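Enquirer: Please find the sequence and the predicted model below.
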Amino acid sequence: MKSIVFCSVVAIAFATAPAFAQDETVSAGTTDAAQDSGGVNDIIVTATRASTSVQKTPLTIQVLSSDTLTKSGVTDSAALQSAVPGLTFTSGNVGQTLIYMRGIGTSILGLGAGSSVATYLDGVYLSNQQQALQKFGNVERVEVLKGPQATLYGRNATGGAINIITREPGSTMRLDADASYGNYDARTFRMTASGPVSDRVGALFSVLYDEHDGYARNLTLGNRPNADRTMGVRVTFKADVSDATSLTLRGDYSYRKFSDYYKELNPDSIFFFFDDSDYLPDPWEVRNNFVNRSTSRDRGVALTLKSDLGFGDLTSITSFRQFNSGPTVSDFDANDGPYWPALNIGGAILGDTLRSRQFYHESYVATDRAAPFFVTVGANYHREKAKQFVFRPLSFSETVVGAGTSDQTFDRWLDDETVSGFVDAGANVTPDLTLTAGVRYSEERKDYSQFNYYTANVPAGLAEATRTDKSWSPKLGAEYRPTSDLMLYATATSGFKSGGFAENNPFNTFKPEKIWSYEAGIKASFLDRRGRFNLAFFHADYEDLQIQQLVGGGTSFVRRIVNADSAKIQGVDVELTLRPVDRLTLGLGGEYLKTKIGDAILCEPTLPCTGTSAPFNAGVQNVKGNPLPNAPKWSLVGNVDYDIPLGNGMVNLHADASYRSRAYFNYFGLATLANGSEVSQPAYVNLNAQIRYEDDAGWSIAAYGQNLTDELVRTWMDVLSNYSSPATSTTPIDRGTLTGARFAAPRTYGVRFGYSF
């Protein structure tokens, strides 16, 4: 029935498409001069809060246009990692999105923590970790900014920032629609229609439907975990109030229904202690006695004012967003019943919910960067109020392991308020030399409280805590342009990530992270702009890393957050684009990354950790010198596009590949357990391809494939070990390392039909 309804909607949309036919408009994110001469597109970005060419922007930035996203199969923000070297998306809990860039990220979950890579949607900061996973429907381009961005983007951008820019209505009618069908009963429909309502008002309407069945198989219930369905709508109105002033009103709503898939990979896990038959070697098969499921609703409205003041451009954004998720059910003990039958002990999340309300305002004025002196000055206010309900009637959860005597039920509240001001100024000392300097002052207050209905291991009853973090985040830069096609630059930038609270214990507070990053690079165009080469060297001094760990042993494990001393990060980013002939485009990019953590006394996850120092317990170790998690030493990408004229249209052949060396999921550099079970992600190659035909009338058909070699890619792993029995038993368990994992999608393929004018 779902397929019939889906096909009917698609048929109606395509049947009505020709009635709107008008001239095609050009994306505002690119300029066509280079393309018309056979060169590489010159892309316009807003990374510096002003419109600049990507080749004139003094930082490492990768831009993916709507066309590039479609060709590469990048349908959401998590898939960006296949196209952007050094970027990693992972999920530490159901629906929780954790982002790493250049090795900088966080595994800390809960209301009291924030991301290390900031995500912005049309200039609006998305503060909730779950909101960072955005589906790409009506997207004009995505800008990925590497390195600290605190001066212009504020807190929680120590690793970088991701800007998602959606399309605005143009001066002529335009329609873009496509529908696809693939294996795992994957069905996608996207449509965006825009055009003028009057001489000064334009409107845009966009819808998205994206669904697939689960990639995994639950042999107990016969269902397929890992299914996902997203539906979304976006409306935009843009009014030119005068020749100098415009107002843009945006509204969006999305609904997601999905199921988690958590696979226990270790055959010697505690989960199989009483029944080895529950272990299944196939990574896509599991035995669970619950149907995993969760939902989320994300909605928002934003008003953007832009005005030419004569001496500069004013931009003012005011937004309100609301995000709800749950109730969430996730069975993660890999059993078709309790893994400890005698005590009726299992592992599942059976009712978590989250409610978040966010208000955001930012205003800034940017003067002409071509003037002898230029400046961007602005202020920002953000407030989030959130409530979380946690219900886990288990002996094993993400907060407490082992007691087995009561349900784990929590109410949690967060009130997070931030005020900041920033200035970024520069001087064109000569026509070829520009010097810049900037600073942001931020002040953030967090009020966090928890009512714990569970009496064991963590504080019971009501616990409340408050912290205020203040920071100055300066930056310095220099740009030298010996020719119009070559820029040399050097920057020193700082970053700041606010402190917070462990989700299970408000009294476990942690300090802010701070970082200084130094980057020197070149941006060059050559061969009459048929080639583009960008190179950047970077080094970062990272202080007070916020690290999450499980500590304890015997009958109790508690999640705790500490600040490590420091880390050193250095590496090289490179990007090469060639257009040797008019219809052939080649791309190659890569990042070499070397990370090393400083002094940090942590609990090694495969050893008991009941003492406070190494002489008392082998599990307490100093991880100094180890690499950071989710920081592969090598990450490479490559792509090729070739256009072949055919009849009244064009055939496009596209292929792209990415390579990543081994990545660890913990600070101990663990690759395998003693029994050979893998607890890291080995090096792998991901290969995607598409063949597409589009005729002159705008109709198109394409066949695509993602992960064509069907690589098994672990996006997240948790390693926990040496559990003893619950307090109600005196029999210890001497085996049982848990190696729970989540995976990227297996091989997928399908066909796509489209129409554009």
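Expert: Received, thanks. Numbers count the residues shown, from 1 in each chain.
Enquirer: only C-alpha atoms for contact and neighbour calcs from this point on.
Expert: Will do.
Enquirer: Which parts of the chain are helices?
Expert: Taking DSSP state H, the helices of the chain run over residues 2-16, 33-36, 66-71, 150-153.
Enquirer: buried stuff in the longest one?
Expert: Within helix 2-16, the residues that qualify as buried are Cys7, Val10, Ala13, Phe14, counting by 16 or more other Cα atoms under 10 Å.
Enquirer: From Thr172, how far out is the last one?
Expert: Think Phe14. 20 Å (Cα to Cα, to the nearest Å).
Enquirer: Check the third one too.
Expert: In this view, Ala13 and Thr172 are 20 Å apart by Cα to Cα.
Enquirer: residues near the residue nearest to Phe396 when sequence neighbours are not counted, how many?
Expert: Closest residue in space to Phe396, ignoring its immediate chain neighbours: Gly347 at 5.6 Å, by Cα to Cα, 6 or more residues apart in numbering. Neighbours of Gly347 under the rule other Cα atoms under 10 Å: 24.
Enquirer: Just the buried positions in the lengthiest strand in the chain, please.
Expert: The longest strand of the chain (DSSP state E) is strand 461-483. Buried residues in strand 461-483, counted by 16+ other Cα under 10 Å: 465-467, 469, 471-481.
Enquirer: okay, now Ala33: neighbour count?
Expert: Quick note: Ala33 (other Cα under 10 Å) scores 12 neighbours.
Enquirer: That one and Val40: what is the separation?
Expert: Note on Ala33: its distance to Val40, by Cα to Cα, is 9 Å.
Enquirer: go on, Lys2?
Expert: Separation of Lys2 from Val40 (Cα to Cα) stands at 43 Å.
Enquirer: ok, the residue nearest to Asp76 when sequence neighbours are not counted - contacts?
Expert: Spatial nearest neighbour of Asp76, excluding adjacent residues (Cα to Cα, 6+ apart): Lys135 at 4.2 Å. By Cα atoms under 8 Å, 6 or more residues apart in numbering, the residues touching Lys135 are Thr75, Asp76, Ser77.
Enquirer: ok, structure two:
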Amino acid sequence: MSLASLSLLLLAGASPSAIAAPRLDPPVMVATDGANDDPDAQQAPAVQDRNDIVVTARRREERVQDVPIALSVLSGETLADSGAFNVNRLQQLQPSLQFYSSNPRNSAINIRGLGAPFGLTNDGIEQGVGFYVDGVYIGRIGASTFDFVDVERVEVLRGPQGTLYGKNTTAGALNITTRAPSFTPEAKIELSGGNYNFIQAKSSVSGPLSDQVAVRISTSGTTRKGTIYNETSGEYLHRQRNIGVRGQALWKPNDAIDITLSGDVNIQSPDCCVQYYARVGATQRATNRQYAALATALNYTPPSTNPFDRVTDLDASINSRQEVGGASLVANWDLGPATLTSVSAWRYWDWQPQNDRDFTGLPVTTVSQNPSQQKQYSQELRLASNGANTLDYTVGAFLFHQTIHTQGSQVQGSAASRWLLSGSDALNPNVLNGLTSTNTISFDNTSFAVFGKLNWEVAGGLHLQPGLRVNYDKKSGFYESVVSIHNSQYDFVATADNVAALLAAKPVGAARTTFQNQINTLAPQRYSPAFSDWNVSGDVTLSYDFSPDIHSYATYARSFKSGGINLSGLPLNSTSTGVDLSTQTVKPEKVDHFEIGLKTQFLDRRLTVNLAGYWTEITDYQATVNNNAINVIRGYLANAGKVRSRGFELDSSFRPSQRGNVYFNAAYTDATYRKFTNAPCPPELSGGSASPASCDISGQVLPGISKWSLSFGGEVNAPVANGGQVYFGYDGSYRSRFSSNPSASAYTWIEGYSLSNFRAGYRKDDFNLFAWVRNAFDQQYFELLSTQSGSTGLIVGQPGDPRTYGLTVSKSF
């Protein structure tokens, strides 16, 4: 074990702790401790109590089956057993959830295929899926990629939630609740080890400092060798090296008031995230300018053309270091008829990446990175009625302020001229070698909203639940790109102010063409976009309780996703020396959402079957386009005319006895562009002199969405003589094929795949020991496929993890 690994393990395990009680329920349920229950002694009321799962999805404690929302709940035990220790792995348990990440900054959480556009992140837009930790809204999905630390449960809410949550969440929300400080002393520790030198340690300790104050300290540390070997550096990439610490102090001066002060910091330094040769497809470029001919001309051969050999030769540094942290103060005051809640928070995110953006061992783009620093402040006030009354309510106000500062850079290497240009300039490495773009980007975002939701029991079991939200958003930004090159042949610094004069100084001939090629490859520009707008949104739900165990609902929601500003550079105008300022902003998304649902339990609540069907239409959908600028790595945002997502979902579980349980969850999603006439063209239509500037992809599927997604599994156990229990569990998932390009391409379909995870172990009281294997059949699959900039035909991929296995032991005290 390395010194770094040992230090990580010691810090993460500094305080004793254990995984919570073993999971006996499927992911749709929250587990309770039943390890030593006698099945022959069960009574129906006990079973009912066990399945009365309490959630806070509607900002009050309620039984999950009573909530008229498509909602799934994952307990901390479920997450630990399945190995889902971060957001990325949740999608294996939740079929309607999609998570995509080429690195932490370029991450997206989508629900039912909606939330954020597929592709590289643009700081100037909102996310459509709200991400909350203990009531605090996290403003950037990149800051959600930390390892879970002492999580009590994760609630996945599907569909618009803006009348209940601080930020207007048009596609859904992930609501993570961590374990609260306890006035009863407790401590837990969990240690795991596995192949690829995997070591993970989690711990927590909690207890009282006085009759009124309790504290909890939780730590987590993960280290693992990478799964992809880089022949150039001699290192393994896709390693994990994460550490997190969270502290909470609860002050409860009386039964009516509780105040919790929390602070956390998470540091990650993985050699991540890697994409490399997956396949090649023909584009509209001339044959001598496509990948095969270029590789031959540059005497280049990739180390393997089978991406699942897990070998690459990337020649630029790779890293995805980030630091995420913050503090919050949450206060609840029980006023009798209602509870007043205040959530005050400050968060930060420091992102320090290194990438190889040409995805090859050639020096084409030797540097492409956007270090960013985000800070956010938020304040939410909420008043929610207590108890089950004829008229219940939740009203609130939310204020959010966010700043982002980014220092981008891109540098072209000695192979860039041949790779990106045509004509005589392609044969002169100095034309682009050393060409550098230095970008200064800033973003200021202020949002304010008031919202409310009523629950009126019109008659016995019949509820009318209207909601309203008034929202104001103001965004402003600054983008400047300064382009320079200094070598034996070319020496200039081009800015938005002087580029026209520099071009005029080269009025004719090869000098003008060369300079034009240089500033077309990396364009100097400067602009200051701004956006502000009010909007009013709302929803209404009609629900009916046929019995205590059968509930139905129907919902209509009209919601908005705030307009945005482009902060990744704008397309060039007709003279190719300026930018198209008409593309600085994008209009808000307007969402019309219809949903019906049925929530049922049978057999003394041993069998749960929940169904939901939905139809969502979005006008002015915010999408990524590139205006046929073939050398651009990062596109810009534009509005597609209309998008539709429709489908149905099934969540089901069955516990015939304490000796076993099974679950089956399914999602069918039909998500298509109904109108998108200015879309980026797929690679097979790009790169040629006659290639269209845009394509009409109306009727095509949205990227990243499988028609069918499933999760299924269960657990069986048997008592042993000493009062303990042996058990065997299985968790499986399946996704049908999906497109991995903003415009569907024959080259970027990811074929369907299934994953299987097994575990087997022994537990007694507060002790648990189990062996596990994940991706047990070593399924070879891609998480992402991408096109290389330049339309050479190279398709690069990011493979999913291979088979991993190991052992976990936990103990609580």
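Expert: That came through, no problem. From a predicted model like this one, the values you see are computed outputs, not experimental measurements.
Enquirer: Tell me which residue of the second structure matches up with Asp656 of the first structure.
Expert: When the second structure is aligned by TM-score structural alignment, Asp656 of the first structure is paired with Asp731.
Enquirer: So what's the residue count around its match?
Expert: Asp731 of the second structure: 25 neighbours (other Cα under 10 Å).
Enquirer: Identify the residues contacting it.
Expert: Ser82, Ser711, Phe712, Gly713, Gly714, Ser756, Asn757, Phe758.
Enquirer: what's the distance between it and Leu209 of the second structure?
Expert: From Asp731 of the second structure over to Leu209 of the second structure the distance is 41 Å, taken as Cα to Cα.
Enquirer: now Ser192 of the second structure
Expert: Applying Cα to Cα to Ser192 of the second structure and Leu209 of the second structure gives a distance of 31 Å.
Enquirer: repeat for Glu77 of the second structure
Expert: 28 Å.
Enquirer: ditto for Gln376 of the second structure
Expert: Taking Cα to Cα, one finds Gln376 of the second structure at 31 Å from Leu209 of the second structure.
Enquirer: Compare those two and say which is more crowded by neighbours.
Expert: For Gln376 of the second structure versus Leu209, the count of surrounding residues by other Cα under 10 Å is larger for Gln376: 22 against 13.
Enquirer: List the residues that contact the aligned residue in the first structure for the more buried one.
Expert: In the first structure, Gln376 of the second structure lines up with Gln358, judged by TM-score structural alignment. Residues near Gln358 of the first structure by Cα under 8 Å, 6+ apart: Ser127, Phe320, Arg321, Gln322, His382, Arg383, Glu384, Lys385.
Enquirer: Spatially, which residue comes closest to Gln358 of the first structure, not counting chain neighbours?
Expert: Nearest residue to Gln358 of the first structure in three dimensions, chain neighbours excluded: Glu384, at 4.4 Å (Cα to Cα, 6+ apart).
Enquirer: count of residues packed around whatever residue of the second structure lines up with that neighbour?
Expert: Alignment note (TM-score structural alignment): Glu384 of the first structure maps to Gln402 of the second structure. As a burial measure, Gln402 of the second structure scores 20 neighbours (other Cα under 10 Å).
Enquirer: any idea how far Gln402 of the second structure lies from Ala345 of the second structure?
Expert: For Gln402 of the second structure, the distance to Ala345 of the second structure equals 12 Å [Cα to Cα].
Enquirer: Also Val482 of the second structure?
Expert: 36 Å.
Enquirer: between those two, which one's more packed in?
Expert: Each of Val482 of the second structure and Ala345 has its neighbours counted (other Cα under 10 Å); Ala345 has more, 23 against 20.
Enquirer: list the contacts for that one?
Expert: Val136, Gly326, Ala327, Ser328, Leu329, Tyr377, Ser378, Gln379.
Enquirer: What's the second one aligned with over in the first structure?
Expert: If I follow you right, that is Gly326 of the second structure. Checking TM-score structural alignment: Gly326 of the second structure goes with Gly300.
Enquirer: how much space between the residue lying closest to its match once chain neighbours are set aside and Asp252 of the first structure?
Expert: Leaving aside its chain neighbours, Gly300 of the first structure sits nearest to Arg321 (4.1 Å; criterion: Cα to Cα, 6+ apart). Here Arg321 of the first structure is placed at a distance of 9 Å from Asp252 of the first structure (Cα to Cα).
Enquirer: Touching both of the two, which residues are there?
Expert: Arg299, Gly300, Val301.
Enquirer: ok so, going back, can you tell me which of the contacts of Ala345 of the second structure lies nearest to Thr56 of the second structure?
Expert: Relative to Thr56 of the second structure, the closest of the contacts of Ala345 of the second structure is Val136; by Cα to Cα it sits at 13.5 Å.
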